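>>> Below is the sequence, then the predicted model.
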Amino acid sequence: MVLTYLILTGSLEAIAIVLAISPGNFSIGFPARPVGNSDIKSGVLSSPSAPNPAPDSASTGLAEGIYLYGQSSKPDEIKTEYFVFEMRQSKVIGAFYLPRSAFYCFYGTSDRTQLNLTVVDSYDGSRSPYSVNLEQYYQISSISENDRRILGICQEAHKQQVWEN
């Protein structure tokens, strides 16, 4: 749990080093490819220890709407990674977060079970390409007001880049 310690102490340089040497569920660059365990940014993103069953909708692609995925099938568990996003015409805007912690906005496209994203660092605004395999997460049907609040912040920040092009 070195990463948890780094998050709590706020050592961004140390976090960056740990993240740089960790293989990940998120791959830099496109096209997307499935990969193993990882953490990005300040620990907001980390992969489950074993792949979860694929949600039914992921095998056929996602319809337009708002989605919540997580490492757990239960929402709002501490130290558990979640991401909420809205899908429109195979384009997405959303956020990765840990409950009661920071969140990172993202935007990009969907390709059936894969999200090809640009993640925006909440602190310095830098952007990094990442890919997420939806089959490695649980789809959660209950979307909270806090999920919608976080999503709304990211939608407002990135709607011109994604939906108004």
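Arrived safely, thanks for sending.

>>> use CA for all of it now, contacts and neighbours both
Will do.

>>> how about the residue positioned nearest the centre of the chain, what does it touch?
Residue closest to the mean C-alpha point of the chain, counted by CA atoms, centre = their mean, is Phe96 at 3.8 Å. Contacts for Phe96 (CA atoms under 8 Å, 6 or more residues apart in numbering) come out as 44-45, 81-84, 103-106.

>>> Spatially, which two of those are the most separated?
Using CA to CA, these span at most 14.5 Å, a distance reached by Glu81 and Phe106.

>>> Comparing the two, which shows the higher neighbour count?
The neighbour comparison of Glu81 against Phe106 (other CA atoms under 10 Å) goes to Phe106, with 28 against 23.

>>> next, the one to line up against it:
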Amino acid sequence: MTALPLAASVFSPLQTAFQQNRQRSLAVAIGTSLLTGLLALVTQAPLQASSPLADGQYLYGEAQTADVAGSTYILLQVQQDRVVGAFYQPSSSFDCFHGTVTGQELDLSVVDSYERTSHPFQLALAVDPVPVAGASGVLLPVQIEGFNRLNDLSGSDQEILSTCLADHPL
């Protein structure tokens, strides 16, 4: 047997083993990369899963502008998954509510302003699937079904919200 065929017979299995090892290494590297990406998503998910509404104050109205006579408005303050706010119509009384943001809805107890009785009520949230980058990370734009998001709270809105927060602190 000459040296060349002997070298080929020894190196051929080594080359095959090397190629298999390289393929396994590539698979491990891809798997590790996917796992790292998945872990990054999982660690971000609880922030979005706990409440689709970021902490803050919100105003929604049946009308597309504030202070339209006969239109109903929803005023609320969110802190983590808790919410306090009011339903009102301009130049009329208001009813406070308190509750939680649960998944894609608001689970509320509405307190009748005259009788002081509490009534369960749920409002569906519509989350826009297009994420928006905010100061505290990625936020999903949230609408209350049947209502328009309005930007600014008036002085009257602030007074109503303060009254409700005094009765139902967050």
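Now that the structure is in, tell me what you want to look at. These numbers come from a predicted model, not from an experiment.

>>> Tell me the counterpart of the residue nearest to the centre of structure 1 in structure 2.
Matched by TM-score structural alignment, Phe96 of structure 1 corresponds to Phe87 in structure 2.

>>> Kindly report the same for Glu64 of structure 1.
Aligned partner of Glu64 of structure 1 by TM-score structural alignment: Asp55.

>>> I figured its match was touching Val83, is that so?
No. Asp55 of structure 2 is not in contact with Val83 according to CA atoms under 8 Å; the separation is 9.2 Å.

>>> quick revisit: and the gap between the match of Glu64 of structure 1 and Ala166 of structure 2?
Separation of Asp55 of structure 2 from Ala166 of structure 2 (CA to CA, to the nearest Å): 18 Å.

>>> same question, Glu115 of structure 2
18 Å.

>>> nearest residue to Val87 of structure 1 other than its sequence neighbours?
Careful, residue 87 of structure 1 is Met; it's not Val. Glu64 (4.8 Å; CA to CA, 6 or more residues apart in numbering).

>>> Now stretch 139-150 of structure 1: buried residues?
139-140, 147-148, 150 (16 or more other CA atoms under 10 Å).

>>> rewinding a little: and the residue nearest to Met87 of structure 1, what does it touch?
Contacts for Glu64 of structure 1 (CA under 8 Å, 6+ apart) come out as 86-90.

>>> and the residues you listed, which are buried?
Buried by 16+ other CA under 10 Å: 86-88, 90, out of the contacts of Glu64 of structure 1.

>>> Skipping adjacent residues, who's closest to Ala69 of structure 2 in space?
Pro90 (5.8 Å).

>>> now that neighbour: how far from Leu76 of structure 2?
Counting by CA to CA - Pro90 of structure 2 and Leu76 of structure 2 are separated by 16 Å.

>>> And those two? Which one has more around it.
With neighbours defined as other CA under 10 Å, Pro90 of structure 2 and Leu76 compare such that Leu76 has more, 24 against 16.

>>> Matching Leu153 of structure 2 against structure 1, which residue comes up?
Using TM-score structural alignment, Leu153 of structure 2 pairs with Ile143 in structure 1.
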